[in-house]
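**Student:** could you look at this predicted model? Sequence included:
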Amino acid sequence: MTIAQSTSVSSPALWTGRVLSAIIVLFMIFDGVIKLPPLDVVTQTMVPLGWPADANVARMLGIIGLISTALYALPRTSMLGAILLTAYLGGAIATNMRVGNPLLSHTLFGVYLGIILWGGLYLRDPRVRALIPFSR
């Protein structure tokens, strides 16, 4: 019995996973693309978070986010992408925690995205369900 056979998922769950993953992909594409051009609003928003007002720093963060998102979106590399996006979101969580931003709205926003990210992957990828079996 293969992994796909042993951990099959219903069509509604599969589509829910795809929708959750699409939400993450669309959000992260927006987040990455807005950091690529030297937009003053992006660089000035980084200053209160302890980052320099440097377009190159913003651009590098955008590229890292976009590459990780592309890896997440591709079925063959989705687990690697999920791990990289989790690390990226962890950096955002740490940054917001360090500067004392509000817990529920700012600091934990990366946790919310991570739950959606892994929930979507869990529902659409039998390898993840085999790795993390919630029920037997």
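**Tutor:** In hand now; what should we look at? Residues are numbered from 1 along each chain as shown.
**Student:** please make it C-alpha for all contacts and neighbour counts, starting now.
**Tutor:** Will do.
**Student:** helix or strand: which one has the residue sitting nearest the centre point of the chain?
**Tutor:** The residue lying closest to the centre of the chain (Cα atoms, centre = their mean) is Leu85, at 4.2 Å. Assigned by DSSP states H and E, Leu85 belongs to helix 78-98.
**Student:** next secondary structure after that helix?
**Tutor:** Following helix 78-98 toward the C-terminus (DSSP H and E): helix 109-124.
**Student:** put this beside the first:
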Amino acid sequence: MSQKLMTRIGWVLSAIFGLFMLGASALPKLSGMPIADETMVSLGWQDSPVLLIGTLELVCTLLYLIPATSVLGAVLMMAILGGAMATQIRADMPLFSNILFSIYLGLFMWGGLWLRSARLRALFPFVQSR
């Protein structure tokens, strides 16, 4: 696969990840949608810092989408996803649909970044056997 094609696919995956995080996670929290509070309460977070979490998600997603800060954004986003996974485990949610969803998002995020960043591909090479 050519580097140009890998980069384009990486940007598509990164854009999908960014749109998901902004639209499905950060926006409901930042706009005060009742579903954000209801979801946090159902996970055992009474009086949760929904606005703070939404702000952190927004900042980390934007850092991820900016090429110069993309690795920092990805690392910080993994911290958020790790906290989400811990919350899902504590709430005794289903494994494949809820608990591992953070892993799925993380793989999607890092896959997009790996494809769009030649420096990251050099750092973590994927070697094909011939």
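**Tutor:** Arrived safely. No experiment lies behind these values; they were computed from the predicted model shown.
**Student:** need the TM-score between these chains.
**Tutor:** Remark: TM-score between the superposed chains equals 0.91 [TM-score structural alignment, normalised by the length of structure 2]; 127 aligned residues with a Cα RMSD of 1.6 Å.
**Student:** ok, back up a step: and the helix holding Leu85 of structure 1 against structure 2, how far off on average?
**Tutor:** Here the mean offset of helix 78-98 of structure 1 against structure 2 after fitting is 0.6 Å, by mean Cα distance after the TM-score superposition for structure 1.
**Student:** and that helix, what does it pack onto?
**Tutor:** helix 55-73, helix 109-124 (3 or more Cα pairs under 8 Å, 6 or more residues apart in numbering; DSSP states H and E).
**Student:** residues in structure 1 aligned with stretch 62-78 of structure 2?
**Tutor:** Counting by TM-score structural alignment, stretch 62-78 of structure 2 falls onto residues 70-86 of structure 1.
**Student:** got the end-to-end distance for that stretch?
**Tutor:** Its start and end residues considered, stretch 70-86 of structure 1 measures 14 Å (Cα to Cα, to the nearest Å).
**Student:** show me which residues of it are buried.
**Tutor:** Using 16 or more other Cα atoms under 10 Å as the test for burial, stretch 70-86 of structure 1 gives Ala70, Leu71, Tyr72, Ala73, Ser78, Met79, Gly81, Ala82, Ile83, Leu84, Leu85, Thr86.
**Student:** what does stretch 96-107 of structure 2 give?
**Tutor:** In stretch 96-107 of structure 2, counting by 16+ other Cα under 10 Å, buried: Ile99, Leu100, Phe101, Ser102, Ile103, Leu105, Gly106.
**Student:** on that earlier part again, the residue nearest to the centre of structure 1 reaches Leu66, doesn't it?
**Tutor:** No - contact criterion Cα atoms under 8 Å: Leu85 of structure 1 and Leu66 do not qualify, at 9.5 Å.
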